[in-house]
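[1] Provided below are the primary sequence and the corresponding predicted coordinates.
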Amino acid sequence: MTIKNWHENDRPREKMIKFGEDSLSDAELLAIFLRTGIKGKSAVVLAQDLLDQFGSLHNLLNANEEEFCKGKGLGPAKYANLRGVMAMAKRYFESGMNKGDTFTRPEQIASYLHLHIGNSHRETFAMLLLDQKNHLIELVELFTGTLNKASVHPREVVKAVLHNNAAAVILAHNHPSGDPTPSQSDINITHKIKDALALIDVRVLDHIIVGNGGRFESLAQRGNML
């Protein structure tokens, strides 16, 4: 039986229009994007097969073109469509959160960071530069690779802060593994940078670590900024 023969409350598009997107499973949302299935499989069944193949919706959406096109029923055209949809989502979010916005809530900061570094396959260290009223001046990406004492240089952090005349900063990095739990190295580097910036009277308000699926950890909330 094809999707056209299903009850309208069970068809992904009609279900979303009637009950909202939150009523749909990951497979149903993906089926709307796929639009059609393949011989012998509806779009929903194909979507679930793809989720099983990639392990999660996050892994599928963050696959590179070569990995993506290995999926059943996928190809360069669908990959281009996907990148376009994700680019629109990013611009939609950024249109309501740009330079000059006040950054005070960890949830707000994490959402912003997920768009910029959350999907990177390599660990990326970044910094939100803020003015006296915690308005965003700039997001700068400083280092890429595993965080350790050798890779994160406080002098580069200080240089970026002085160049932008920032009054406060929020440190950030992603965990490509998906688990945002901070390591002892993450905590040590936070304190090292905090001490360096204290010498020029610049506050380190937090260190946000983003994982996948919207997960994040705030060192300030965990009490690790003391």
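    Yes, it's here.

[2] all contacts plus neighbour counts: C-alpha atoms, from now on.
    Fine.

[3] For the top helix by length along the chain, which outside residues touch it?
    Ordering each helix of the chain by length in residues (DSSP state H) puts helix 76-95 first. Identification of contacts with helix 76-95 by CA atoms under 8 Å, 6 or more residues apart in numbering yields 34, 61, 65, 68-69, 112, 115.

[4] Just name the closest of those residues to E123, please.
    The closest of those to E123 turns out to be L115 (CA to CA; 14.4 Å).

[5] ok, now which ones touch the closest one?
    The contact partners of L115, by CA under 8 Å, 6+ apart, come to K90.

[6] Can I take it that it is in a strand?
    No. With DSSP: H, G, I helix; E, B strand; the rest coil as the criterion, L115 is located in helix rather than a strand.

[7] Could you report the distance from the spatially most central residue of the chain to A27?
    In the chain, the C-alpha nearest the mean C-alpha coordinate belongs to H114, at 2.2 Å (CA atoms, centre = their mean). For H114, the distance to A27 (CA to CA, to the nearest Å) stands at 22 Å.

[8] try it against this one:
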Amino acid sequence: MTSLVADIDPWDRPRERLLRLGPDALSDVELVALLLGSGRPGAGVMECARELLDRHGGLAGLAAQQSTTLAAVPGVGPAKATRVAAALALARRFGTSTDRRRTVRGPADVRRLAGPLLAGVPDDRVVVIAADRANRVLGSGVLPDAHAHAARPPVREVLAEVLRRGAVTFALAHRHADDDPCRDGPFIADLVDGAALCGLRLLDHVVLRGDDNGPVTDAPVLHIAAALITDEQGRYLLVRKRGTTAFMQAGGKIEPGEAPDVALVREIGEELSLRVSVTDLRPLGVRDAPAANEPGYRVTAHVYALDGVTGAVATAEIEEAVWVDHDQAAALELAPLTADLLGIARPVA
């Protein structure tokens, strides 16, 4: 096929075909050629479009490039690069266009909104989903120049974006590589504390793994409350239930109509003979993970920190309770949620 548009029959040129047949009738090369608008000396626009796609491995690879990278490609330059980048950004945003009837009810909603925005961008980009008091979505987007794994986590930037959108509640998402342990606890704890000072509330924090950009599966969900319990030495308290092999956080299922923090206080009392108050709990957000002991299920966990604990005694369904540091925890068989919270990339399958 010739690469010069002038050599193509006018009836079959990309612009005319789009007007006549619609954009779905055009190839990726033709659509990119329309965005570029012109070629370079010695190469027509069709050839430049094909080279651009080949260089980056197709549309997915092209979407992962920054405009400055595209501008450095021969025959592209700043003007064409910004057109291509803008078109790809609009395509990502299309899947998350605001609908006032949409609400953030849990991790599935966050993944559906954030997944398309995180496609083709660096793993530590942060997506903020702003919502009103009834959790209705006001808007969502990638936070400019904010990185979840930066030396200084973007707490201020996230809160400023939520306030800018006039929101009261919000959710957060970013992506980890498959082999990258999740160590977001301090970031989320600081974010929750900062949000409370501003009169805001974090609804959810979802971590996507690798290239996973789609919605969660339709697996049945167990709604639980879990405690990240530490003692004065910073050791973690992990428990193992009777008849099971995986260690996990203390906690359990939330009863209908029961608040997550109230449920956790009840479960801690039943499982560990600890008397605590909801005011002792520090919210760390909501996590989604495969269930450890219920095959085919997932858990949506409201996670709270409980610090400086002493005197825990395994009771009821708890067969074993152990105090461990991070290295000792890594040597245990862990529930997926626990492995994620402790930043240990060896969850139970």
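    Sure thing, it's come through. This structure is a prediction, so every number in the text was calculated from the model and none was measured.

[9] quick one on the thing from earlier: in the longest helix of the first structure, what counts as buried?
    78-79, 82 (16 or more other CA atoms under 10 Å).

[10] Burial check on G61 of the second structure, number of neighbours?
    Residues lying near G61 of the second structure (other CA atoms under 10 Å) number 16.

[11] Is the corresponding residue of the first structure for it in a helix, a strand, or coil?
    Using TM-score structural alignment, the partner of G61 of the second structure in the first structure is N59. Of the three states, N59 of the first structure takes helix according to three-state DSSP.

[12] Distance check, N59 of the first structure against F68 of the first structure.
    For N59 of the first structure, the distance to F68 of the first structure equals 10 Å [CA to CA].

[13] same deal with P12 of the first structure?
    Applying CA to CA, the value for P12 of the first structure to F68 of the first structure is 22 Å.

[14] Please say which of those two ends up with more neighbours.
    Taking other CA under 10 Å, P12 of the first structure and F68 do not tie; P12 has more neighbours (25 against 20).

[15] Identify the residues contacting that one.
    P12 of the first structure makes contact with 24, 28-29, 31-32 under the criterion CA under 8 Å, 6+ apart.

[16] average gap between stretch 82-89 of the first structure and the second structure?
    Compared with the second structure after fitting, stretch 82-89 of the first structure has a mean deviation of 4.9 Å; criterion: mean CA distance after the TM-score superposition for the first structure.

[17] need the helices for the first structure, in chain order.
    Under DSSP H, the first structure gives helices at 12-19, 26-34, 43-54, 57-61, 65-69, 76-95, 106-116, 154-163, 184-198, 219-222.

[18] Those helices: which one's closest to G178 of the first structure?
    That would be, of these and by CA to CA, helix 57-61, which comes in at 9.5 Å.

[19] By how much does that closest one deviate from the second structure on average?
    Overlaying the second structure shows helix 57-61 of the first structure at a mean distance of 2.6 Å from the equivalent residues (mean CA distance after the TM-score superposition for the first structure).

[20] list the buried ones in that helix?
    Result for helix 57-61 of the first structure [16+ other CA under 10 Å]: buried residues 57, 59-61.

[21] by contact count, what packs against it?
    If you count contacts as 3 or more CA pairs under 8 Å, 6 or more residues apart in numbering; DSSP states H and E, helix 57-61 of the first structure packs onto helix 43-54.

[22] Can you name the residues in contact with the helix it packs on?
    3, 27-28, 30-32, 34-38, 57, 60, 71-73.

[23] Please spell out which residues along it are buried.
    Of all the residues in helix 43-54 of the first structure, those buried under the rule 16+ other CA under 10 Å are 43-51, 54.

[24] go on, stretch 163-171 of the first structure?
    By neighbour count on 16+ other CA under 10 Å, the buried set for stretch 163-171 of the first structure is 166-171.

[25] how about the strands in the stretch 151-300 of the second structure?
    Listed in chain order, the strands of the stretch 151-300 of the second structure (DSSP state E, counting those that start in this stretch) span 169-176, 201-209, 221-229, 236-241, 250-253, 282-290, 298-306.

[26] hang on, the earlier thing: okay if I get the contacts of helix 76-95 of the first structure as CSV plus distance to P180 of the first structure?
    Shown next, in CSV, are those (distance: CA to CA, whole Å):
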residue, distance to P180 of the first structure
L34, 30
L61, 19
E65, 26
F68, 25
C69, 29
Y112, 15
L115, 15
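
[27] Out of the residues you listed, flag the one nearest to G96 of the first structure.
    Taking CA to CA as the measure, G96 of the first structure sits nearest to Y112 out of the contacts of helix 76-95 of the first structure, at 10.5 Å.

[28] Select the longest strand from the second structure.
    In the second structure, with assignment by DSSP state E, the single longest strand is strand 137-147.

[29] quick one: that one to chain centroid distance?
    12 Å (CA atoms, centre = their mean, to the nearest Å).

[30] who are the neighbours of it, in terms of helices and strands?
    Right, strand 137-147 of the second structure is packed against helix 107-118, strand 125-131, helix 155-164 by 3+ CA pairs under 8 Å, 6+ apart.

[31] buried sites along stretch 195-205 of the first structure?
    195-197, 202-205.

[32] Cool, thanks, signing off.
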